[in-house]
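Undergrad: return atomic coordinates for the entry below.
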Amino acid sequence: MASFTRRAKADPGTPAVESRILAATERLIERGERYTEISVQQILTEAGVSRATFYAHFRDKTDLIVRLTADLRQRLLEMAQGWDPAAGEDGADRYTRFFADVIALHRRKGFVLAALREVASYDQTVRGFYTADLEGFDQAVLRTLVEQQQSGKTPADLDAAAASRVIVWGGGQAIARHIEVDNGDGDAAFARELGHIWWYGAYRRPPANNLIEEPKK
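TA: The predicted model follows:
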């Protein structure tokens, strides 16, 4: 359960102070320490600020991790919402580049995202914050699938709502697992597989009556 300490009035130079605290926290995380084991005192020492200054800007460590990842989540959501299946180029190739960018961003901020997932595992508020970008991505994919169905490019027998949940939430888990077990050498191949699976598994999946039946044994 997150604690909520009353904030004092923020000091002048708030953006600069907040940036110092956020940067100090990110440095501690990137050294490999679990976020739950990093104390507020460690953050104070790393940032060179007082406890009063910390609580003038952040309610607690939960508030801190949420704000540390807010810009990253917004960037990922904007990338998802900006994807247009009707842009006139092979969709599988564009999805491949999209996922390559997503994976690269996750690589750069991997420790911070891992800390967010760590807190989300026990804090309901952070869990909702953590999944909000996937919910937004889910809605964006659902919208484009429906639009593509209406234009006749995606088969009408596709359950758009189910498909969007499978590819978005499943894709999110797949990316997290890939980054955990791959050193980066397989990023291009992984992005290509995701791109082609999404495109040909949903957007351009053949209608059911066009599928080749397995020969009976």
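Undergrad: please count neighbours and contacts with C-alpha atoms only from this point.
TA: OK.
Undergrad: list the buried residues of the longest helix anywhere in the chain.
TA: In the chain, taking DSSP state H as the definition, the longest helix is helix 124-150. Buried residues in helix 124-150, counted by 16 or more other C-alpha atoms under 10 Å: 126-127, 129-131, 133-146, 148-149.
Undergrad: immediately after it, which helix or strand?
TA: Toward the C-terminal end, the helix or strand that comes next after helix 124-150 (DSSP states H and E) is helix 160-181.
Undergrad: Leu64 against Leu22, yeah?
TA: Yes: using C-alpha atoms under 8 Å, Leu64 is in contact with Leu22, at 7.4 Å.
Undergrad: isn't Val146 up against Leu158?
TA: No: using C-alpha under 8 Å, Val146 is not in contact with Leu158; the gap is 9.4 Å.
Undergrad: give me the helices and strands touching the longest helix of the chain, please.
TA: helix 61-81, helix 110-120, helix 160-181 (3 or more C-alpha pairs under 8 Å, 6 or more residues apart in numbering; DSSP states H and E).
Undergrad: what comes up buried for the first one?
TA: Spelled out, it's helix 61-81. Applying 16+ other C-alpha under 10 Å to helix 61-81 flags 61-66, 68-69, 72-73, 76-77, 80-81 as buried.
Undergrad: just those now: which is nearest Gly32?
TA: Among the buried residues of helix 61-81, Ile65 lies closest to Gly32 (C-alpha to C-alpha), at 15.4 Å.
Undergrad: let's see this one next to it:
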Amino acid sequence: MAESKKRISRDERRIIIERQLLAAAERLMADGASFTELSVERLAREAGISRATFYIYFEDKGHLLRQLTGQAFADFTDAANNWWTVVDRHDPADTESSVRGIIAAFREHQHLMNAVGEMASYTPGVADTLRALMDSVITEVEGVIDAGKAAGIIRSDLPSHATATALSWMVERTCSQVIPAGDPDYDEDLARAMTEIVWSTLYCTPLTGRPSQ
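TA: The predicted model follows:
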């Protein structure tokens, strides 16, 4: 029992440290530093931990980046759950709420996601992590589509996996490419446009012209 408690405590401690390092890395990158330039010592100091503590939990910066990417994706999927868990309500407001939440999370983590995109092009481990996280999202969306089909809400003629893949990557690529260069005021239009695409694809019911929420 004591061993189990110790293991749980260590896992919880890792999560806390990951969050501290995520916030630290994003502050430093927001100030103009690139992730590749950041030393372990600087990251640890900014996060309020020792260099030795860093190496207790992470092998190197590449390992850290993979873990931080998982933390960011957890925030994206938390936002998506606003729709995934209530798809049976067939309410466009749920879809729009999720899209807005995803955009907000991407904006919060834009510097991290820029680093992930850059390093994924030449670091196999980072690329594999990104692909695995996206595959997990696609599986969730595919389940939502299948559940909607079974309930007679979502179009039965849609190929579930292909549709989930296209929509998931559409959201990820749009956010990754548009948000870093875009003004936050543009997020409103972006949210409505992506909601329109998702809703029209799944339900074939245009939303254009409905009152703003």
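Undergrad: so what number do they get for TM-score?
TA: The TM-score (TM-score structural alignment, normalised by the length of the second structure) is 0.75; 191 aligned residues with a C-alpha RMSD of 2.8 Å.
Undergrad: against Val171 of the second structure, how distant is the closest residue to Ile179 of the second structure other than its chain neighbours?
TA: Nearest non-adjacent residue to Ile179 of the second structure, counting by C-alpha to C-alpha, 6 or more residues apart in numbering: Arg107, 6.3 Å away. Distance, Arg107 of the second structure to Val171 of the second structure, by C-alpha to C-alpha, to the nearest Å: 13 Å.
Undergrad: ditto for Thr205 of the second structure
TA: According to C-alpha to C-alpha, Thr205 of the second structure and Val171 of the second structure sit 19 Å apart.
Undergrad: any idea how far Asp84 of the first structure is from Ala160 of the first structure?
TA: Applying C-alpha to C-alpha, the value for Asp84 of the first structure to Ala160 of the first structure is 16 Å.
Undergrad: same check on Arg31 of the first structure?
TA: Distance, Arg31 of the first structure to Ala160 of the first structure, by C-alpha to C-alpha: 42 Å.
Undergrad: which one of Thr205 and Val171 of the second structure has more residues nearby?
TA: Taking neighbours as other C-alpha atoms under 10 Å, Thr205 of the second structure and Val171 compare with Val171 leading, 17 against 10.
Undergrad: so that one sits against Ala193, correct?
TA: No: at 10.7 Å, Val171 of the second structure and Ala193 do not qualify as touching, with contact defined as C-alpha under 8 Å.
Undergrad: the residue lying closest to Gly171 of the first structure once chain neighbours are set aside: neighbour count?
TA: Nearest residue to Gly171 of the first structure in three dimensions, chain neighbours excluded: Leu194, at 7.5 Å (C-alpha to C-alpha, 6+ apart). By other C-alpha under 10 Å, 21 other residues sit near Leu194 of the first structure.
Undergrad: gap between Leu194 of the first structure and Thr36 of the first structure?
TA: Here Leu194 of the first structure is placed at a distance of 33 Å from Thr36 of the first structure (C-alpha to C-alpha).
Undergrad: do Arg51 of the first structure as well
TA: With C-alpha to C-alpha as the criterion, Arg51 of the first structure and Thr36 of the first structure are 18 Å apart.
Undergrad: likewise for Arg73 of the first structure?
TA: Arg73 of the first structure sits 21 Å away from Thr36 of the first structure, going by C-alpha to C-alpha.
Undergrad: packing partners of the longest helix along the second structure?
TA: The longest helix of the second structure (DSSP H) is helix 2-30. With contacts taken as 3+ C-alpha pairs under 8 Å, 6+ apart, helix 2-30 of the second structure sits against helix 40-47, helix 61-84, helix 110-120.
Undergrad: okay, angle between the longest one and helix 160-178 too, please.
TA: Interaxial angle of helix 61-84 of the second structure relative to helix 160-178 (axes from the mean of the first three to the mean of the last three C-alpha atoms, to 10 degrees): 120 degrees.
Undergrad: same check, this time on the last one
TA: Orientation check (the same axes, to 10 degrees): helix 110-120 of the second structure against helix 160-178 gives 110 degrees.
Undergrad: outside of helix 110-120 of the second structure itself, list whatever touches it.
TA: With contacts defined as C-alpha atoms under 8 Å, 6 or more residues apart in numbering, helix 110-120 of the second structure is touched by 25-26, 29-30, 34-35, 65, 69, 106, 126-128, 130, 176, 179-180.
Undergrad: biggest separation within the residues you listed, which pair?
TA: Pairwise distances across the contacts of helix 110-120 of the second structure peak at 25.5 Å for Ala30 and Asp128 (criterion: C-alpha to C-alpha).
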